[in-house]
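In: let me see the structure of the following:
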Amino acid sequence: MSATPPSATIDSAASPDQLPAPLNDATPMFGAQVMSDGTTCFRLWAPSAPPSLALEIEGLAPIPLRPDATGWIHTRVDCPPGARYQYRLDTQRTVPDPASRRQADDVHGPSIVTASGGYAWSHPDWNGRPWEEAVVYEVHVGLADGYAGLQQRLPALAALGVTVVQLMPIADVSGQRNWGYDGVLPFAPNPRYGTPLQLKTLIDTAHGLGMSIMLDVVYNHFGPDGNYLALYAREFFRDDIQTPWGPAIDFRRPQVCRYFEENALYWLTEYRFDGLRLDAVHAIANPEWLPRLAHYVRSHIPASRHIHLVVENDDNRASLLRQGYDAQWNDDGHHVLHHLLTGETHGYYADYATEPTAMLARCLNTGFVYQGQPTLRDPARRRGEPTSGLPPTAFVLFLQNHDQVGNRAFGERLLTLANKRPAALRAAVALQLLTPQIPLIFMGEECGSVAPFLYFTDYRDPTLAQAVRDGRRREFDFGIRGQQPASQPLPDPNEAATYTASYPWVDTPDSTQWHEYYQALLAVRQHMIVPRLAGTHAEAAYVLGSSVVGAHWRMSDGARLSLYANLGDQDADSLQLEPPSDTAVLLFQSVAGACDALARACLPAACTVCLLEEAQ
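Out: Okay, here's the model as predicted:
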C-alpha cells in the first residue's frame, strides 16, 4: 500500500528556486518505525524507482511497492524489532534503507528494524551546559577504541577541564576505518565503534561527569561507496550544480530538507547529544535552508535543554550566527596563528601572510579576519560578512583540528612543524585558551602528541582505493596543503598502517608537562573567565610590534580582561601601551617575569600574559 503524507507534497506551481515552507510535525517520515500495535511502518521516498521495487523482510515474502504521485511509499508490516530488511530494485540489486537506524553488517547489506528508546538513562534530567562554558575536545571515536574506549577516557578529560566532547562523524560508512566524512547512512551509528547501547552509555556517562557531547554531521554530500539514493530517488540531487563529491544535494525539495531535519532531531533526541557541528556548510547549494534547520531543531527541543549548533563555513556567513547557530569554527584565527608559528605561506596561508599581526588583532577583536574583503588568492571574490554585534563566544578558536592536520600531506602536528619554537607554541596555546572565544582542542594536543593525523580509508573496491590515492597525490603535487618532500612517498590512505600511525595518545618525555600546562590554563579559564563570559564584548585589539598584539574585553560583571602576546623570537621593548593598573590581577604568564616586564612596557619573546582588572 502507499500513502502521501500531506505535509510532504511539492507545490507544482512554486518556483524551483524557492525553499519550501518548514514542516513542523516531528513524526518521522523516513525509515522503519515500530508502531504501538506491534507493526512496523516502512517509509521510503523513491520517486524514480523502477517498477520492480519491493520490500524484502527476512523470513517473509517480498512486498511489491509502488510510489504515489509524489514519490512516497508507505506500508505497514507485522514484523518485530530486529528484523532484517532491504529494498529490491531489480533482480540484480538490493539496497539498504537510506534512513536505516542500524545495519546488519556493512553499508551495502540489510538494515535492521530498530525501536526507539530501549535505554534507561541514568541522568534523565541532564539539560546540558551553557555555550559560554564550552571547552571543546574533538576526537575520532575509532582511534579512541570505540564508544567503550572513549567512555573510559572521559574522567581524565573532565579533570583536564574539557566540558564538551565533539565526536567526528559516526554515520555508517564503507569499510572498517574512515574519518567519517564519507558516511552514506546518516541515521545509522557506525557499528565498528560499538553498539547503539554503548553509544548511549558513552553519552550518559559524559552527562554524569558534567560534560556535554556534540556530534559532527555531514549534510553537504554523501560518501563515494554505498550511496544508492540516485538509483531510486535521483531527484534527491541537482543536475545543474556539481560539487567536489558529485551532484549537489537538492535542498529545494521538501522531502530532502525533511530527511536531514529528521536526522538532526534524531541524534538530539534518541541519543541525547547536546549539539551538532555541521561540516562545510558552504558546500550546501541552498544555504537558505540552514536557518530553517536551526528553527526546526529548536522548535522541537524543550527550551530547558542547552542545544548547541555550530557550523564550519568557509564563506564566513556571520548572519547565520544571528539565525539560530551558536558559533562557527574560526578558520581565519587558525590560519593567521599557523602562519605566525610556522611561516608557511602555501595554499590558503598566503591570504594571511601580509600584515599577519594586524590580522590576529582583528581576529581577537571581531572574530573573523575576512568580513567582506577580497583575498589575495581570489581578488574578485569578497569573502565573509560583518560580525558587528556578535559576542566572542560566536567563534570557535583552535590551533589544530582534523582538517588542518589531516589535510596535510603527512599529517604533521604543530609540535612537529614548530619544533624549533616550543615557547612560541606555548604562548599561542595560552592565547587560544584564555581569549573569550570558545577553545577547541584536537585529540592529543593535551599530551604534546607528535603522532601524525593522516587521511585514512578502507575501500574494498580497488578502483576506488586507487582513485583516492591518485586524488591525494594530485592535490599535494600542487602544494595545496603542506609540502611533500620529493624523496618521501605519500602515505597510502587505504593501508591499515596509515590508520594505526594516527593513534594520538603516545607518551613522550614532555607529555606530563603539556598535560599540566593545558590543565592549568583551563583551570584559569573555568574559575576566572567563564563565570564572567556571558555578555562579554571586545573593547579593542591592536598591534604593538612585529608579532606582538594586545587585546581587551569588557566582561559581564564590568571587569576588564587583557591579553598581551608576543609570538615572535625577539623581545619587544618600548611598547606603546598603557601600563597595567595596580589593581590588575595576573591570571597567567607563559614566561616567568613577563608580567613585570610588561609593567616596563616590554614583552619577552614567545610569551603570553593575561590580566584581569576588577570593575571599580
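
In: hey, let's count contacts and neighbours off CA atoms from now on
Out: Will do.

In: show me where the stretch 301-450 of the chain has strands.
Out: 308-311, 327-329, 373-374, 382-383, 395-398, 438-442 (DSSP state E, counting those that start in this stretch).

In: adding mean neighbour count, write these out as CSV.
Out: Putting the strands of the stretch 301-450 of the chain into CSV (neighbours: other C-alpha atoms under 10 Å) gives the following:
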stretch, mean neighbour count
strand 308-311, 24
strand 327-329, 26
strand 373-374, 15
strand 382-383, 16
strand 395-398, 28
strand 438-442, 23
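
In: which of the ones you listed sits closest to residue 40?
Out: Residue 40 lies closest, by C-alpha to C-alpha, to one member of the strands of the stretch 301-450 of the chain: strand 308-311, at 32.1 Å.

In: show me the contacts for residue 611.
Out: 561-563, 584-588 (C-alpha atoms under 8 Å, 6 or more residues apart in numbering).

In: the strands of the stretch 301-450 of the chain: which one's closest to residue 301?
Out: Taking those one by one with C-alpha to C-alpha, strand 308-311 is closest: 11.3 Å.

In: hmm, who's touching that closest one?
Out: Contacts for strand 308-311 (C-alpha under 8 Å, 6+ apart): 131, 214, 274-281, 294, 324-329.

In: switch to 7 Å and redo it
Out: Strand 308-311 has contacts (C-alpha atoms under 7 Å, 6 or more residues apart in numbering) with 131, 274-279, 281, 325-329.

In: identify, from the residues you listed, the entry nearest to residue 424.
Out: Once C-alpha to C-alpha is applied, the member of these that ends up nearest residue 424 is residue 329, at 22.7 Å.

In: ok, now which ones touch the closest one?
Out: 311-312, 395-397.

In: repeat that for residue 280.
Out: 312-313.

In: distance to residue 348 and neighbour count for the contacts of residue 611 - can I get that in CSV?
Out: Formatted as CSV, the contacts of residue 611 follow (distance: C-alpha to C-alpha, whole Å; neighbours: other C-alpha atoms under 10 Å):
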residue, distance to residue 348, neighbour count
561, 32, 27
562, 30, 24
563, 27, 23
584, 39, 16
585, 39, 14
586, 36, 14
587, 34, 19
588, 32, 21
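
In: alongside the first, I'd like the structure of this one:
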Amino acid sequence: MSTVHAMPFGAHCLGARGVRFRLWAPEMSSLVLVHSGADGASEYPMARSAEGWHEATLPHARAGDGYQYRLTDGLLVPDPASRYNPHDVHGPSVVVDPSAYEWQCAQWRGRPWSEAVVYELHVGTFTPEGSFDAARDRLPYLADLGVTAIELMPLADFPGRRNWGYDGVLLFAPDASYGTPEQLKALVDAAHALGMMVLLDVVYNHFGPDGNYLHAYCPQFFNPAHQTPWGAAINFDGPDARTIRDFFHHNALYWIEEYRFDGLRVDAIHAICDESRPWIIPEICEAVWAGPGRERHVHVVLENDRNQAHLLERNAQGQPLVATAQWNDDLHHAAHVMLSGETDGYYADFAQRPAEQFALALAQGFLYTGQPSPFRGGKPHGEPCAHLPLQAFVSYLQTHDQVGNRALGERIDALATPMLVQAARACVLMSPHTPMLFMGEEFGCTTPFQFFCDFSGDLAAAVAAGRRAEFGRFAAFADPAARARIPDPNDEETFMHSKLRWSDMDQAQHQQALAHTRRQLAVRREQLMPCWAAGCSSLDWSSENGLLQWTWQLRARDGQRSRLHLAANFGGIAARFPRPPGHEIYRLRPQTEAMPAGHIGLARGGVWASLDKAEE
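Out: From the prediction side, this is the model:
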C-alpha cells in the first residue's frame, strides 16, 4: 500500500504525464520555473491566474528532479511546499513521488489514547548518528521498555545542519540532515510494526528567521496588524486568510495521511494570532478528525500556556471535541520546585507548598484554573478542568523545553536527589494521566540538552548574545563572567554535548533507574491500562508532611470499576499510613521496621500502590 496526500500547491507527480508545479505568489506578475532533470537545467514560464496562482506542467519531469522558482527580480526560491530539500533551505527543491513507498504495516489502526505512554525525542541527538535510520534501530528498545508512542521534535526543514526544529521554514520537507522522506516513512512503519504510535511536533505559530522567502513573493501570508517576537504574525484572520489557512490544513493532513503519523503535537498555540471564528486550531483539528482513512486512531496534542480547558472537552461518547490532550506544565512546575527548590521565573507561581500542588495536579490536571498568577502580574490564569478526563493531561518531569531552556541545559536528574526524582517519576508513570518521558530520562540520564542551532553571520551573533542576555535577570547569571559560560547555540560542541550518552546505562545507578522505570511501565501496562480503558476520575487526595496520597476510580470497558491507591513519601523522614484496601501492585523503598497491623511504612522516596475492585 502507498499513500499520497493531494495538495493544490507544490510539485505533484502525474505519472506518465509528468509533474505539475503550482505556487501562490500574488505579488508576482510572472514567475519562471527553473527545472533540473536528466537533460540539464531549463527554464519555463508559468501561467498566472487572476487569484495569483502560477502553474506549469512538464511532461518530461520526474521524481528526483530539482526545481526552483525565479522571481521577477531574479531571486531563486525553493518551493514552500517542497517535500524534500537536500541542499538546505536556500537550495533547490526536489520532486518526490510519495506513491513510491510501499507501507509494510498497512493494516496498522493505531492505539486508543488511554494506552499512550509518550517518549519525546530529538532525532539529531537521540543517537550518535542523528538519523532516521539510527532512531529506527533503537525502536525495539523503546517498545520493550513499555513506550507506546514516540513523539518526534519538529522535522520541518531548518537552516543549517542542526536545530531543535522550531526554526523550520519548509513545513512539508523533513530536514535532509536526518535522511530522506522514504527513511522517515520507514521509521514510522517500523514503529507501527512494534505496536507504537508516532506523533510529530508541528509549528504553526511562526517561521524560522532564515530561509523563509514568503515575504518576497507572498506578503499576504503575514498580517502586520499582529506583531509577534518573530515579526508580523502568520495571516490567519486578515485578507486572503483562507488560502493561508488551507496551507496549514494541508500540512496537518499531509503528515497524517502521507506519512501515516498517528497524531500531531501543535506547538505553542497561545502564540497564534487569530481573531476570526472558527479559530484556526479547532478548524485544523476538525480537518484531522474528518479526513479520509480515519478508521484508525488519530490524536492531536496541544501546547497551550493559557490552560484553556474548553479545548479538551469531550462529547457524550467521550470523544474529543477539539483536541485529545495538552502538555501539563503546571504539574511539571510543581514537581520541579518540590524536587529542586528553585523558584526563579515562572516557578514563583509554585513556590508555596509545592508538594501539595504536585498532589493536586495529579488529582485534577491543571493547577491554575482561573485564579490570579503572580508571575503574570496577578491576572487570572486558566479555566476549570476538574470535569475533564485525566488522560487529557500529558504530564512529565521534563521536556525539551524545560531542560533546554535552562541556561546550561541541566536535567532534573542532575539537579535533585535521585531517589526523590524516581519517586516523582513513579507517581507520573502510574497515575491515570498520559505520561511522557524525555529521551534518556528512563535511565536517569544526566546528559544536558542545550539550546543549539546553526545560523551564520549577524544572525548567529544576535542569537548567541540574546541567549546570554535572556538569563541576565537570574541571580546565578547576574555576573557577566557567569553569562559568558552559557554555551553558544551555534557552536557545534553545544550540539554534540546534547547527544545522549547511551554508555551511561553501563553504570549501576543508571541500570537501577532503568529497572525502576521498566517495572513501573509494566505495572501500568499489565494492571492499570485494562482498568481505565473506559475512563477514570479522581476520588480523593491528601498531602501531609511530604506524604502524598491519591485514590482514583477506574472504569474498564466491561463496566468493572476499580480503585487505584497511590502513596509517595517526599518528606524528610520515614512515614506510615493505614493500608488502603486491595492488593499491592507496586512498592519502592518500603520501611523495613515492623509496622502496626494494617499500616504501610515508606522510607524517604518510597512509593506504594494498590488496586481494589470497587463496590457496585
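
In: tell me how they score on TM after superposing.
Out: Taking TM-score structural alignment, normalised by the length of the first structure as the basis, the two superposed chains have a TM-score of 0.90; 582 aligned residues with a C-alpha RMSD of 2.1 Å.

In: quick one on the thing from earlier: take the contacts of strand 308-311 of the first structure and lay them out in TSV including distance to residue 408 of the first structure.
Out: Shown next, in TSV, are these (distance: C-alpha to C-alpha, whole Å):
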residue	distance to residue 408 of the first structure
131	31
274	31
275	28
276	25
277	22
278	22
279	18
281	21
325	29
326	29
327	25
328	22
329	19
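
In: ok, which pair from the residues you listed is furthest apart?
Out: Checking those with C-alpha to C-alpha, the most distant pair is 131 and 281, at 20.7 Å.

In: rewinding a little: buried subset of the contacts of strand 308-311 of the first structure?
Out: Buried members of the contacts of strand 308-311 of the first structure, counted by 16 or more other C-alpha atoms under 10 Å: 131, 274-279, 281, 325-329.

In: end to end, how far does stretch 69-89 of the first structure reach?
Out: End-to-end distance of stretch 69-89 of the first structure: 18 Å, with C-alpha to C-alpha, to the nearest Å as the criterion.

In: out of the strands of the stretch 301-450 of the first structure, which comes closest to residue 412 of the first structure?
Out: The closest of the strands of the stretch 301-450 of the first structure to residue 412 of the first structure is strand 438-442. By C-alpha to C-alpha, the value is 12.9 Å.

In: what's the closest one aligned against in the second structure?
Out: Using TM-score structural alignment, strand 438-442 of the first structure corresponds to residues 434-438 of the second structure.

In: and the contacts of the matching stretch?
Out: In contact with stretch 434-438 of the second structure (C-alpha under 7 Å, 6+ apart) are residues 116-121, 391, 393-396, 398-400, 428-429.

In: what comes up buried for stretch 599-611 of the second structure?
Out: Buried, per 16+ other C-alpha under 10 Å, within stretch 599-611 of the second structure: 600-611.

In: before we move on, what about stretch 106-116 of the first structure?
Out: 106-114.

In: can you list the residues you listed in a markdown table and add distance to residue 455 of the first structure?
Out: Formatted as a markdown table, those follow (distance: C-alpha to C-alpha, whole Å):
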| residue | distance to residue 455 of the first structure |
| --- | --- |
| 106 | 21 |
| 107 | 21 |
| 108 | 23 |
| 109 | 26 |
| 110 | 28 |
| 111 | 28 |
| 112 | 30 |
| 113 | 33 |
| 114 | 32 |
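
In: widest-spaced pair of these?
Out: 108 and 114, at 17.7 Å, using C-alpha to C-alpha across these.

In: next up, the contacts around residue 77 of the second structure.
Out: Residue 77 of the second structure touches 68-70, 90, 213, counting by C-alpha under 7 Å, 6+ apart.

In: translate it into the numbering of the first structure.
Out: By TM-score structural alignment, residue 77 of the second structure lines up with residue 95.

In: what do you get for residue 356 of the second structure?
Out: So, by TM-score structural alignment, residue 356 of the second structure is matched to residue 358.

In: which residues touch its match?
Out: Residue 358 of the first structure neighbours (C-alpha under 7 Å, 6+ apart): 542-543.

In: now swap in residue 174 of the second structure and tell me
Out: By C-alpha under 7 Å, 6+ apart, the contact list for residue 174 of the second structure reads 84, 155-157, 181.

In: for the buried residues of stretch 599-611 of the second structure, which one is nearest residue 417 of the second structure?
Out: Using C-alpha to C-alpha, these come closest to residue 417 of the second structure at residue 605, 9.2 Å.

In: thought that closest one was touching residue 570?
Out: Yes: the pair residue 605 of the second structure / residue 570 is scored as a contact, 5.7 Å apart, by C-alpha atoms under 7 Å.

In: so for these two, which residues contact both of them?
Out: With C-alpha under 7 Å, 6+ apart, residue 605 of the second structure and residue 570 have common neighbours residue 420.

In: aligned to residue 198 of the first structure, what sits in the second structure?
Out: Per TM-score structural alignment, residue 198 of the first structure is aligned with residue 183.

In: which residue in the second structure aligns with residue 271 of the first structure?
Out: Match for residue 271 of the first structure (TM-score structural alignment): residue 259.

In: give me the nearest residue to its match, chain neighbours excluded.
Out: residue 185 (5.8 Å; C-alpha to C-alpha, 6 or more residues apart in numbering).
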